[in-house]
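Participant: Sequence first, then the predicted structure:
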Amino acid sequence: MTMRALLIGAQTYDLTGVAEDVTVMERLLADRGFTDLRVCREPAETGYHGMTEALTRLADEAEKGDAVVVYYSGHGALLPLPPALREHHPGRPAHLQYLVPSDHEAGTPTDFRGYLAEELTAVLRRLTTVTPNVTCILDCCHSGGMVRAPGRWRIKSVGCDVPVEAGVERSVGLATAPRLPDPDVVRLVACQRLGVAFENERQGLFTAALTQALEDFHSRPVPWSVLMARIRDRVRLSQVLQRPDAGGPSGRLPFLLEVPSQPERLPLRVHDGELRVVGGALSGLRPTDLVRLVFPADGTRPGSEAEARVTAVDAADALLDPPPGALASPLPPGSHALPVRVHTRHPVRIEVTGPLSDALRTRLAASPRLTEADGEGEVLGLVRVQEGKLEVADGAGLAYRCPEATPGLAETPSTARRIVDLLETIARGERLRGLTDPGSDGFPSRSLRARMEVETRPGSHAFREFRAGDGLRTGDRYRVLVAGRTRTPLYVWLLGVGLSGRTSLVTYDQPSGIPMEPAGGDDGELGWRSPPVDIWWPEDVPAVGSRPESVLLLVGDRELDLSPLGGAARRRRSEPAALSALLDEVCEGVRDSHLPTAEALRYRVFSWHTTVEPPSS
């Protein structure tokens, strides 16, 4: 058996981190036993023909029993077809999806320089006919392009105005090739099909999170599905709208065919009179998190289970509040912990000193949503004094709120509480921005569609469709429309994460959902249109720098009070089980392994993300 990997880094359209992506992946795979490492990073190697030749040669030379990795870092594209081509090729997909080679701009109407998704699928299928141990890792954007400015994550559309005629013809010629992904290929992708991926000037965000997770768990048998949960957490902490995903047999251990039966099983031990989850800190366990303890039968006592909370972290271990009797005798062999409720905590950097610093650290230690930053990585916020004023800013130094006078000793506790409350509000908004659409499988309407429209000019009452990348200004108005065919009653909620970071239920007058109504004359067609919604700049936000604003439409199959998503206090005792998991994920940042006891809420999420420019002075 040979462990083979093909690493392709196409550094196009002002990308700056691709070379480092390939370098760190090459080093990581070599450490894991890969001996046949093929690296393509020069322009001649990463052009269309160079990529095609490298992938074909890999498929030709792979042998039975090999472990094979295909890794790509660069741009990805989802290019809409012109109407004339769509009419000429009825039934074809409305987009060309492809990787962007280094000679992409050299394409002509007869020579399309994009490596199509169908071509990649066909090569991977060829590989799995030889060996089932195939992993494909794509760190790229699938809906356009991305460029990052130094020091912060940003998205910028890449000019993909290239002739697509030859690409469409090539796609048509591959009509007999499989269009669905090979079920034997582990697919690790930086974002969803219509999503975007990010890098900074150093490295791709997904590759950095992936390599860190693999290094953290190098000595433990943790499958891709568990690693991907950690990768998503790490990406979410960077405050970008990117959701990595794992497809195919993601229950496998990395680069192996083995599938562990209990992927999140963490060993227990007693040391110095304390019950510890070995390596629990690496799995994301922090104080207030909950685990299930499993004690197997050992011949002298029956097996048992209990739940325990994490009380502290010591190096890589999580310390537990032990259940009665747990420390009275040696633990039975095979005793282990299973994470039950794990919070996602956003890092905060404290750059103040004295009593305020101490008060902030105390409050952060007790927060299930925030943690003090360790090192120089990305942070949700930083607390500092600028020009004699106390300021809470984002990771790029842009103040969330207008600076205020530094507090005296008497005001320190209340100031620390206000700062942490603000940061928890921002964290909540970031989680809501990242709420992803679960897809149409199992949803009552497969034809559900939605769009956001923006007023062409203030007060005109004429609207145009919002396009990804459009920016807004104070005084603009938008509205949202949704429609779909179904016999099941559907309900809608419109939510917003404003430029201040606050979340709001725009449809606050009907927090349990607005029923979609029959559309004119079409049996089974339901629809809804929101009234115009104003964009405004809060007075407590400095009028400096563009700020993110997000609009989310949630469509569900029942009436439920979603006011907690808009910032209202939760009432856990009266909360339906169908709603609890969704609220936990968004409001509390919790991954909960408990399944709802009642039938889960079936819902779809449509989201639109933009930036708002400050009002002109």
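Facilitator: Nice, I can see it. On a predicted model such as this, the values are computed, not experimentally measured, just so you know.
Participant: use CA for all of it now, contacts and neighbours both
Facilitator: Fine.
Participant: Okay, Tyr478 and Glu453: tell me how far apart.
Facilitator: Taken as Cα to Cα, to the nearest Å, the spacing of Tyr478 relative to Glu453 amounts to 5 Å.
Participant: Quick check: neighbours shared by the two?
Facilitator: Phe463 (Cα atoms under 8 Å, 6 or more residues apart in numbering).
Participant: Between these two, point out the one with more neighbours.
Facilitator: For Tyr478 against Glu453, the residue with the higher neighbour count under other Cα atoms under 10 Å is Tyr478, and the figures read 21 against 17.
Participant: unless I'm mixing things up, the more buried one is touching Arg451, no?
Facilitator: No. Counting by Cα atoms under 8 Å, Tyr478 stays clear of Arg451, with 10.5 Å between them.
Participant: just so I have it, where are all the helices in the stretch 1-150 of the chain?
Facilitator: Along the stretch 1-150 of the chain, the segments classed as helices by DSSP state H, counting those that start in this stretch run 18-31, 43-46, 48-61, 83-88, 117-130.
Participant: same question, the stretch 401-550 of the chain
Facilitator: According to DSSP H, counting those that start in this stretch, the stretch 401-550 of the chain carries its helices in the segments 412-433.
Participant: ok, now the stretch 251-400 of the chain?
Facilitator: Ranges of helices within the stretch 251-400 of the chain are 355-366, based on DSSP H, counting those that start in this stretch.
Participant: Structure two is appended below for comparative analysis:
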Amino acid sequence: MARRALLIGSETFGLTGVGNDVDAIDGQLLRRGFGTVRCEADDATRAGILEAYDRLISDTAPGDAVVVYYSGHGGLSHPPAATPTDQPARRWQFIVPFDFHESTESDFRGITAFELSARLAALTAVTRNVVVVLDCCHSAWMSKDPDLRVKSLYRPVYADITEHVARIRRDEHHRPAALGNPDAVRVVACAPDESAYEYTNAHGRRTGILTESLVTALDEAGDLPVTWSTLLTRVRHRVQLLSPNQRPEAEGPFRRRLFDLTEVDPDASLPVLVPGSSVTGRATLPGARLFGVQVGDEFAVLPADALPTDREPLATLTVDRVGATTADGTLALRAGVTALPAGARAHPTLLTAPALPVRVTGPEEHTEGIRRLLEASPLVRPARPDDDPVVVTVHTDGDGRQTIHDRVGPLHDARPAGPAGDRDTLSDLVRIARAQALRGLSDDPRYALLSRVSAEWGTVVDGRAVGQPRTGGRVHVGDHVYVKVRNDGPSTVYVSLLDIGVSAKITLITAMSPSGVELAPGQEYVIGRDDLDFLLEGVPLTWPLEIAGTDPRPETIIVLATSAPQDVSVLAQEGVQREAADGSPLEQTLTQLATGCPRDLGRVRGPAVRYAVQSMTFDLSPALPPAPDDAKFLIDDRPSLSVRTAPRQRSADGPAPASVAVRLTDLVVHRSRALRSADLRLDALVVTGSGGTEPVHRAATARFGNVRDGDRLPLDDLLVYRGPAVDHLDLAVWLSRDRRGAPDLADLLKAELSGVELQDAVTTLLGLTVATPQSAVVAASVGAAGMVVNLAFRTLSRAVGDQVGLYRTSLLHHERFGVGRHPANGHLRAQDFSFAYTVTDVTRRPPESGQPGGAGGLSGVSR
């Protein structure tokens, strides 16, 4: 039986670490005896990937072990705006091959989840021993860490590819295949509504966080017969240290051993190796790092087929050193035992808290105090050379002043040197460690809750719930949020909600019921709703004054559902004393998170409490929320707000232009029923960041008479804007009836110059000083652009009545402001209209004859 692997790498749209990903997984699989085939760079086209997959299927024999790996972008197709009578088209997930940019209306170059699942079904029909790894995502939520690049297309793809799928199904005789193949293990970078990232690692290499963490865990596992479930626990822990918003999962038969069909129950025991031919008082635990073994952990050593409940242990092993993949410790044999039998295994009996590694930098004479405190703490410790990643650092300057930094930046202002400062720093580090440990709390299959509990969160706008993704969303100070938990199971559960704030403070939201809010079957509980009149108001978000900086930071809501009342208030207490933990396994886990005391696995009293954990992580920005959008558009092509307001990133395709020209090149009116007129007007507005003495926004209006269905309007490459581009380039286009005497949009906006709202937008754009952090400048500029578009929509509505919002986009700096044709081929279709536009780099070109050479202030063109 052979071992074979297909490794697909598609480095497109700004990703730069895909080649490193493929190299890393290739090396790991070669060491495990796999023969690998690489499909990357310009071989990784749609046709190339599908051909390589088909060849893999034909080469595979029954019983072979097969891996299919993909690193690159994922995407999600949004159907074009439907007419009121149309049925909504399906949204499709897809991966992004190297030639995706060559897609046309009739030739979609993505590869849909349907096509991938159909080929996976064909592969598992030959052999069931298949593993699929997808290091990509389908939702673009920008991280607060500017080094993290999301592995999804930044903006939605407006294409109804239902016909594409139907044609593939018809031409290739594909039967519908379930997306969840029961025969294949699938390792995915995140859930469908989450984002996955690549970053620059400690060695200066760009890499996918999932791929690097997976390769690291496989190295730690070595030849141990561990399951995919166990491996993913370690992978998930490492990924979420780097990116709390990303949660990788193992789907399918994840109880299988690695690259094998054998399924086993979760087992935390480890093999024991004794050096030499006789017992020396020392022993080694291979694979210990994979299981999170810590210094101070104790294990009972038993024969291979025995359990701690079956008999008295042969020996006790106490860990005193943890290496890159193994752990060593002292071995105390029971009286009468002279040697350990072959295959002896170590079962954990006492687990110390997983201490958070902290890197300390600065002059040794100023760091000695904090290092001593770290070494004495049960929850934090000095980082070792082999610790990777280390996400918390204490920076000490030449005067001994200390500042704690995480991946976002400094958490507070520098505090004075000396013992008092050291103690304050330690207190903050312990708070961070407890928060990190609580974020990592996950389900235990041995104590799985039998009732299904669903949870959601979102913002409240005008009394209406607006749902948000489980991870990766962005909210602002002043936003109101709600959390809803519902018991969808057959038995009563007890629900506790905890909030891990941006300062790492842990708050028990359900403090009025410290042991959990009782929910009968079918009952729901909503934070942010008045239970008397059932009005949804939400809870306002605030920013702690002690947290420095203006960058967004992660906040997490933990939903803990238990089968019996369980007091979780210990987690919200400050300065809890260290004491022994008796009670259920869950209670011991919670007490350890709070205090750092060891968890004695042999001191469980009473029936085990079953539980389920759900977490919802979002980025909280200290900036006020942007104004809501008043205008609605048939196509809204803007990336998510988190992407638009992220710190400026460099483009992988070269420097962004300093000046651009935007032209509407083509517009076809298939039917004018929505406007009920043969005389039409087109209004366009461009807004960009403030690079000069006044806001940069320009309006253009064009008029067309006697328009008939099917007419192509004589735009003559209508110049909408020519001028500087800073941070973002927003474009809004409307179509309306051409009412006699109605002013151009530019004149309408001029009349509003004295209005308070536009003045607020102007003040926002201009009032940002050079000392303001760049991320805050971008966020404020994006917010002001939205205000200008809202004002244009309202003034246009008053002047012409009903209009059709045709198109809205925001082209960003790292996209080189969209230089090129949009779409690259064909037209964008929105209900009864098709159109195209271009963005041209005019940085070094002189102004065209008869056209304005600058962009300051408001102006318009009319036809």
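Facilitator: Noted; the coordinates are in hand. Keep in mind it's a predicted model, so treat the numbers as computed, not measured.
Participant: Could I get the TM-score for this pair?
Facilitator: Overall, the chain-to-chain superposition scores 0.81 on the TM-score scale (TM-score structural alignment, normalised by the length of the first structure); 594 aligned residues with a Cα RMSD of 4.2 Å.
Participant: circling back to that earlier point, right, so of the helices of the stretch 1-150 of the first structure, which gets closest to Ser73 of the first structure?
Facilitator: Proximity to Ser73 of the first structure, assessed across those by Cα to Cα, is greatest for helix 18-31 (5.9 Å).
Participant: Which strands and helices lie in contact with that closest one?
Facilitator: Contact partners of helix 18-31 of the first structure among helices and strands, from 3 or more Cα pairs under 8 Å, 6 or more residues apart in numbering; DSSP states H and E: strand 3-9, strand 36-40, strand 67-73, helix 205-216.
Participant: equivalent range in the second structure for the third one?
Facilitator: When the second structure is aligned by TM-score structural alignment, the counterpart of strand 67-73 of the first structure is residues 65-71.
Participant: roughly how far is that stretch from the heart of the chain?
Facilitator: Taking the mean of its C-alpha atoms, stretch 65-71 of the second structure sits 22 Å from the chain's own mean (Cα atoms, centre = their mean, to the nearest Å).
Participant: Mind listing residues that contact that stretch?
Facilitator: 1-11, 18, 21-22, 60, 127, 129-136, 208, 259-260.
Participant: Name the residues of it that are buried.
Facilitator: In terms of neighbour count (16 or more other Cα atoms under 10 Å), stretch 65-71 of the second structure has its buried residues at 65-71.
Participant: mean shift between that stretch and the first structure?
Facilitator: If you overlay the two and look at stretch 65-71 of the second structure, the average distance to its match in the first structure is 1.1 Å (mean Cα distance after the TM-score superposition for the first structure).
Participant: quick revisit: could the helices and strands packed on helix 18-31 of the first structure go into a markdown table alongside distance to Gln386 of the first structure?
Facilitator: Formatted as a markdown table, the entries for those read as follows, by distance: least, Cα to Cα, whole Å:
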| stretch | distance to Gln386 of the first structure |
| --- | --- |
| strand 3-9 | 41 |
| strand 36-40 | 47 |
| strand 67-73 | 39 |
| helix 205-216 | 30 |
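Participant: and Leu356 of the first structure, which of these is closest to it?
Facilitator: Within these, the stretch nearest Leu356 of the first structure is helix 205-216; the backing value is 32.5 Å (Cα to Cα).
Participant: Kindly name the residues of the second structure that line up with the closest one.
Facilitator: Following TM-score structural alignment, the aligned partner range for helix 205-216 of the first structure in the second structure is 209-220.
Participant: Mind checking which residue lies nearest the centre of the first structure?
Facilitator: Central residue check for the first structure by Cα atoms, centre = their mean: the C-alpha nearest the mean position is that of Arg243, 2.2 Å away.
Participant: so who does the corresponding residue of the second structure for that residue touch?
Facilitator: Arg243 of the first structure maps onto Arg247 of the second structure when the alignment is built from TM-score structural alignment. Contacts for Arg247 of the second structure (Cα under 8 Å, 6+ apart) come out as 189-191, 194, 236, 239-240.
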